[in-house]
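Enquirer: Structure of the sequence below:
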Amino acid sequence: MTNEQGSIEIRSEHEEQEEQTKELKMKNEKKSGASRTFSGRRIALSAMFTAAAFGVSWLEFPLFPTLDFLKLDFSFALLLIGAYMLGPTLGGISVIAVQLLRLTITRSFGVGEIANLIAAACFIIVPSLIYRFKKGLPTVFISLAVGTVMLILGSLLFNRFITFPLFIGEAGKQVFYANIWLIVLFNLIKALSNGAITLLLYKRLKKLFNKML
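Expert: The predicted model follows:
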């Protein structure tokens, strides 16, 4: 074997070792990330946000008499703060848990909860995913703007194809288009009010919970 062949073999063995080391490092990072996401303290905080959001969701009220099923509450603010602090995974679990709990107190046969689940996915999960990749107050503003647009679009689609046809019947399409701007206005108010509460509480709660995590 020549010196050149020996050096090539040594380099290839070294490269293989480096690749194995990188793969092992990536696996360890994934494991540590998962264990960090589901640590006892983070799960406890997630449960606290879930319970608080469920309690606040009881304090709902209609904005427009003609569309009294569109009720405003401020539970999204608590869920959004939780998703920003704990990540989209635990944030998503909290969203689902709140809607499952609401099934025990509402009479919408699950339609309202599905609507809220879609709205929460738009206004809570999407912004928290954006925030995960770039943290900071400017990102909060950007993600809230994106979430607001997503919330309005998601609500329009769900009401057009599910809520109005299901509860009104054949006239659902006409009634929907007659009230489309009220639906847009309602979701804009919902997004702005919950977004404002999020911005007011975010920095204060973040400092407090960072000490606990």
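Enquirer: Please make it C-alpha for all contacts and neighbour counts, starting now.
Expert: Will do.
Enquirer: quick one, helices of this protein?
Expert: 3-37, 40-57, 75-86, 88-102, 111-120, 126-133, 137-158, 164-168, 172-178, 180-212 (DSSP state H).
Enquirer: Now render these as CSV, adding mean neighbour count and distance to residue 64.
Expert: Shown next, in CSV, are the helices of the chain (neighbours: other CA atoms under 10 Å; distance: least, CA to CA, whole Å):
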stretch, mean neighbour count, distance to residue 64
helix 3-37, 12, 40
helix 40-57, 18, 18
helix 75-86, 26, 19
helix 88-102, 20, 22
helix 111-120, 19, 17
helix 126-133, 20, 28
helix 137-158, 18, 16
helix 164-168, 15, 16
helix 172-178, 15, 14
helix 180-212, 16, 8
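Enquirer: if I pick the residue most central in space within the chain, what's in contact with it?
Expert: Centroid check for the chain by CA atoms, centre = their mean gives residue 125 as the closest residue, at 2.0 Å. Taking CA atoms under 8 Å, 6 or more residues apart in numbering, we find residue 125 in contact with 80, 83, 88, 91, 92.
Enquirer: how far away is it from residue 107?
Expert: Going from residue 125 to residue 107 by CA to CA, to the nearest Å gives 26 Å.
Enquirer: can you check residue 165 too?
Expert: 18 Å.
Enquirer: And the contacts of stretch 139-156?
Expert: Outside of stretch 139-156, the residues within contact range by CA under 8 Å, 6+ apart are 115, 118-120, 122-124, 126-128, 130-131, 180, 183-184, 187-188, 191-192, 195.
Enquirer: now stretch 164-173, how far from the chain's geometric center?
Expert: 29 Å (CA atoms, centre = their mean, to the nearest Å).
Enquirer: Alongside the first, I'd like the structure of this one:
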Amino acid sequence: MSTNVKKSNRTSAKKIVLVGVFGAISTVLMLLSFNVPFIPTFVKLDFSDLPVLLGGYLLGPLHGSLIALIKVLLNFFYNGSMTFGIGETVNLIGSLSFMLPAVLYYQRRRNFKSAVISLVIGTISATVVLLTANYFVMFPLYATAMNFPMEKIVAAAHALNPLVTDLGSLMVFALLPFNIVKFGLNSVLAMLMYKRLAQTLKLEH
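Expert: Got it, this is the predicted structure:
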């Protein structure tokens, strides 16, 4: 076996191990979710997208996608689902719509400016995708599956945020700022950790 083949096999094995490790860390971070003021209690903030994003940058978009999938599946098996899988689906959509555009853009040119732009693109992409999916599909589906009328969902959100009066304002005044803060914080942490992590692991896709 040639040296190049051995090196390629070691790199592939290392990536597989890292996908598992990042997936496990992401699951733990997902379990450590918490509520945010003025945001409905059924929407929680966590930093589980950080390992997904870092994994995507270091290992590539396919491996980053696998990390996101592992996170959601492990959380499902550990916690089950109180939303018939709707919440988990939303989480996976958010992770992929955040990580994939960011990583694909950064792969074109690897420098600090591109990294910043890629994170902005990822944040905007995830926010737009999630608001669209939640408004047209996920919230109506949740209301039907849980037999919980949309009016009650809006009323619960209104109790915490008076600006929320209907589904549209729930998206604009609650989920929009929430997603910007969530993905923005994950982006900042990724910026702080990426280079050092890449140097430590001696692996950059």
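Enquirer: TM between them?
Expert: The TM-score (TM-score structural alignment, normalised by the length of the second structure) is 0.79; 180 aligned residues with a CA RMSD of 2.5 Å.
Enquirer: Of all the helices of the first structure, which one is nearest residue 66 of the first structure?
Expert: Using CA to CA as the criterion, the shortest distance between residue 66 of the first structure and those is 9.3 Å, found for helix 180-212.
Enquirer: returning to that earlier point: closest one to residue 69 of the first structure among the helices of the first structure?
Expert: Of all those, helix 111-120 sits nearest to residue 69 of the first structure, with 8.5 Å by CA to CA.
Enquirer: matching residues in the second structure for that closest one?
Expert: Per TM-score structural alignment, the counterpart of helix 111-120 of the first structure in the second structure is residues 86-95.
Enquirer: neighbouring contacts of that stretch?
Expert: With CA under 8 Å, 6+ apart as the criterion, stretch 86-95 of the second structure contacts 49, 52, 68-69, 72, 76, 81, 126-127, 129-130, 134, 138, 141-142.
Enquirer: Superpose on the first structure and give me the mean offset of that stretch.
Expert: Here stretch 86-95 of the second structure, set against the first structure after superposition, deviates by a mean of 0.8 Å using mean CA distance after the TM-score superposition for the first structure.
Enquirer: Which single one of the contacts of residue 125 of the first structure is nearest to residue 212 of the first structure?
Expert: Distance to residue 212 of the first structure across the contacts of residue 125 of the first structure (CA to CA) is lowest for residue 83, with 15.9 Å.
Enquirer: any idea what the closest one aligns with in the second structure?
Expert: Under the alignment (TM-score structural alignment), residue 83 of the first structure pairs with residue 56 in the second structure.
Enquirer: who touches the residue nearest to residue 78 of the first structure when sequence neighbours are not counted in this structure?
Expert: Closest residue in space to residue 78 of the first structure, ignoring its immediate chain neighbours: residue 53 at 5.8 Å, by CA to CA, 6 or more residues apart in numbering. Taking CA under 8 Å, 6+ apart as the criterion, residue 53 of the first structure is in contact with 74, 75, 76, 78, 79, 98.
Enquirer: any idea how far the equivalent of the first one over in the second structure is from residue 199 of the second structure?
Expert: Alignment of residue 74 of the first structure against the second structure is given by TM-score structural alignment, with residue 47 as its counterpart. Distance from residue 47 of the second structure to residue 199 of the second structure, counting by CA to CA: 22 Å.
Enquirer: repeat for residue 28 of the second structure
Expert: Residue 28 of the second structure is 24 Å from residue 199 of the second structure, by CA to CA.
Enquirer: hang on, the earlier thing: any idea which of the helices of the first structure gets closest to residue 67 of the first structure?
Expert: Closest of the helices of the first structure to residue 67 of the first structure is helix 180-212, at 8.2 Å (criterion: CA to CA).
Enquirer: could you check the angle helix 137-158 makes with the closest one?
Expert: 140 degrees (axes from the mean of the first three to the mean of the last three CA atoms, to 10 degrees).
Enquirer: on that earlier part again, distance of the residue nearest to the centre of the first structure from residue 27 of the first structure?
Expert: As judged by CA to CA, residue 125 of the first structure and residue 27 of the first structure stand 26 Å apart.
Enquirer: go on, residue 81 of the first structure?
Expert: 29 Å.
Enquirer: How about residue 68 of the first structure, nearest residue that isn't a chain neighbour?
Expert: Once flanking residues are discounted, residue 68 of the first structure sits nearest to residue 62: 5.2 Å by CA to CA, 6+ apart.
Enquirer: What does the one you found correspond to in the second structure?
Expert: By TM-score structural alignment, residue 62 of the first structure lines up with residue 35 in the second structure.
Enquirer: That match contacts residue 160, doesn't it?
Expert: No - counting by CA atoms under 8 Å, residue 160 is not a contact partner of residue 35 of the second structure; they are 11.5 Å apart.
Enquirer: Just tell me what residue 120 of the second structure corresponds to in the first structure.
Expert: When the first structure is aligned by TM-score structural alignment, residue 120 of the second structure is paired with residue 145.
Enquirer: what's the spacing between that match and residue 160 of the first structure?
Expert: 23 Å.
Enquirer: just residue 153 of the first structure next, same as before
Expert: 11 Å.
Enquirer: next one: residue 194 of the first structure
Expert: Counting by CA to CA, the gap from residue 194 of the first structure to residue 160 of the first structure is 24 Å.
Enquirer: And for residue 87 of the first structure?
Expert: Taken as CA to CA, the span from residue 87 of the first structure to residue 160 of the first structure is 31 Å.
Enquirer: Residue 11 of the first structure now?
Expert: Here residue 11 of the first structure is placed at a distance of 63 Å from residue 160 of the first structure (CA to CA).
Enquirer: before we move on, what about residue 198 of the first structure?
Expert: Distance, residue 198 of the first structure to residue 160 of the first structure, by CA to CA: 29 Å.
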